[in-house]
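Visitor: Just a sequence and a predicted model for now, questions to come.
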Amino acid sequence: MIAVWIVAGILLALFLLLLCPVTIVVGFQKEFTIKIRYLFFTYQVAPPKEKPKKEAKEFPESEKKEPEEHKKSKFQEILEEKGISGLLKLLRQVGEVATRTARRLFSHLVVTRLHLEILVADEDAAQAAVNYGYVCGIVCTALSAFLHNCICKRYHVQITPDFDQKESSAVLDFQAHIRLLFLISGVLGALMHLVQLQKEGGQAVQSIS
């Protein structure tokens, strides 16, 4: 009987942990800052924390190996890209994910703060107008898809053209949370969907060959 109560207590504790929210905080002002918080733990995604440099050991020139090139993911490339272009690419990626692969996952996402201000600047008035239309198209399309598939409590979006300054600028302050239970189920569902697509693709190739 005691073992049953212990197992029940462990299962209840796990269930309560699954109900706790995972908070995502994203900021942008010349560069990205991304943090993920769960209970008392915080993980900084970007910018990565600098690791202490170890003293390099000296090797003979014959034993020296050339450093291998590390392939970066699209997400890493977007984060490392500074300026408004990197922010626009991230917004476009989020909009595509919200409408395609992770619609069910985003339906459980609760946005508590979304503050986005973009200043589109160029000394040439005609070019500034073209850039302004381009930015509005990307931002409106991405955010409409994102906000349509999630729960948003408060947001402020402002895009302003400026014909006096040379460089454009942007400020993003975003915070949202999702229960760990929905996060895990959404990720598992997306993985199962991906595996199913790969199986169907393999069967189609075999039938054609």
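Guide: Everything's here; your move. Residues are numbered from 1 along each chain as shown.

Visitor: going forward, measure contacts between C-alpha atoms and count neighbours the same way
Guide: OK.

Visitor: This structure: helices as residue ranges?
Guide: 2-19, 74-80, 84-99, 103-106, 125-148, 180-208 (DSSP state H).

Visitor: Pick the most deeply packed of those helices.
Guide: Using mean count of other C-alpha atoms under 10 Å, the stretch among the helices of the chain with the largest mean neighbour count is helix 103-106, at a mean of 20.

Visitor: Need the contact partners of that one.
Guide: Val97, Ala98, Phe146, Asn149, Cys150, Phe182, Leu183, Gly186, Val187 (C-alpha atoms under 8 Å, 6 or more residues apart in numbering).

Visitor: Distance to Lys74 added to those, as TSV?
Guide: Putting the contacts of helix 103-106 into TSV (distance: C-alpha to C-alpha, whole Å) gives the following:
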residue	distance to Lys74
Val97	13
Ala98	17
Phe146	20
Asn149	23
Cys150	24
Phe182	25
Leu183	22
Gly186	21
Val187	19
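
Visitor: so which of those comes closest to Glu63?
Guide: Comparing the contacts of helix 103-106 against Glu63 with C-alpha to C-alpha picks out Val187 as the nearest, at 44.0 Å.

Visitor: Presented hereafter is structure B, for comparison with structure A:
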Amino acid sequence: MIALWILLGILLFLLLLLLIPVYIRAGYGETVTLDVQYLFLKFRLLPAPEKPKPEKKPEPAPKQEKKTEEKKPNAMTEKAKRFINAEGFSGFMQLVGGFLKLTATQAVRIIRKIRLRDFDLYVMTGGEDAAEAAILYGQVCALVYPAAEVLFTLTKCGKRHRRISVDLDYNVKTPYVQLSAAVSIRPLVVVQYGLQYLIGLLPIYQRFQNPRKRKTQNAPAGKPVRN
């Protein structure tokens, strides 16, 4: 009985950890920055810390060149060819379509659970030619604002936490972008939809490993001719 209570306590503790959100902050300007924070732990992923340069060792004596070995065929490519031979190209495209649909569906579900805490995007356009700079400004506006609106709708970002600005300056020779964003997500969401993705991926993987043979239709036999 004590062991059962200990097991339940461990499970509740793990559930609590999965409910605590992970905070991710990204930035883009002169360099790309990416920080991840969970509880009191904070990690800098980008830019990656510089590794100490290893000491130079004396170069070994040149060895005799070995004969180039023949490249082995890619296992995935061979399986794809076998699948196409068994089910045809249409069957292969149906399999790929099912994989892409499953991936996109689970990705959108995860994105909908992401909380966009802060979003600040500033784009400055310009160029040596005034006409080209004006065209570029219109293209950037037509791309940035609708895409950002879709993002804000999916992540349910409030108007107070989002700032977007696209400017045009003919004195600027090279356009540039500055971005700062902060998001949070609960690990439980990633675990839940990740398991659903793997379960949905299992029949696709099994079919890819064991393709079904195409059915061949025999032509109907002709009727006997009466004398």
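Guide: Nice, I can see it. Since the structure is predicted, the reported quantities are computational estimates derived from the model, not experimental observations.

Visitor: before we move on, back to that, pick the one among the contacts of helix 103-106 of the first structure closest to Gln29 of the first structure.
Guide: Distances from Gln29 of the first structure to the contacts of helix 103-106 of the first structure, taken by C-alpha to C-alpha, are shortest for Phe146, at 21.1 Å.

Visitor: Aligned to that closest one, what sits in the second structure?
Guide: Under the alignment defined by TM-score structural alignment, Phe146 of the first structure corresponds to Leu151 in the second structure.

Visitor: circling back to that earlier point, which one of the helices of the first structure lies nearest to Val45 of the first structure?
Guide: Val45 of the first structure sits nearest to helix 74-80 of all these, at 9.9 Å, using C-alpha to C-alpha.

Visitor: Which part of the second structure matches the closest one?
Guide: Going by TM-score structural alignment: helix 74-80 of the first structure matches no residues.

Visitor: Pull the residues that contact that helix.
Guide: Helix 74-80 of the first structure is touched from outside by Glu31, Phe32, Ala46, Gly86, Leu87, Lys89, Leu90, with contacts defined as C-alpha under 8 Å, 6+ apart.

Visitor: Identify the farthest-apart pair in the residues you listed.
Guide: Using C-alpha to C-alpha, the contacts of helix 74-80 of the first structure reach their maximum pairwise distance at Ala46 and Lys89, which is 16.1 Å.

Visitor: Could you measure from Pro47 of the first structure over to Arg179 of the first structure?
Guide: 25 Å (C-alpha to C-alpha, to the nearest Å).

Visitor: In terms of packing, which of these two has more residues around it?
Guide: Applying other C-alpha atoms under 10 Å to Pro47 of the first structure and Arg179 shows that Arg179 carries more neighbours, namely 18 against 13.

Visitor: What spatial separation is found between the more buried one and Thr23 of the first structure?
Guide: For Arg179 of the first structure, the distance to Thr23 of the first structure - C-alpha to C-alpha - is 9 Å.

Visitor: How many residues are close by Val120 of the first structure?
Guide: The tally of other residues near Val120 of the first structure (other C-alpha under 10 Å) stands at 26.

Visitor: The second structure: which residue goes with that one?
Guide: Match for Val120 of the first structure (TM-score structural alignment): Thr125.

Visitor: quick one, what contacts the closest residue to that match other than its chain neighbours?
Guide: Once flanking residues are discounted, Thr125 of the second structure sits nearest to Pro175: 4.5 Å by C-alpha to C-alpha, 6 or more residues apart in numbering. By C-alpha under 8 Å, 6+ apart, the residues touching Pro175 of the second structure are Val123, Met124, Thr125, Gly126, Gly127.

Visitor: ok, now with 7 Å
Guide: With contact set as C-alpha atoms under 7 Å, 6 or more residues apart in numbering, Pro175 of the second structure has these partners: Met124, Thr125, Gly126.
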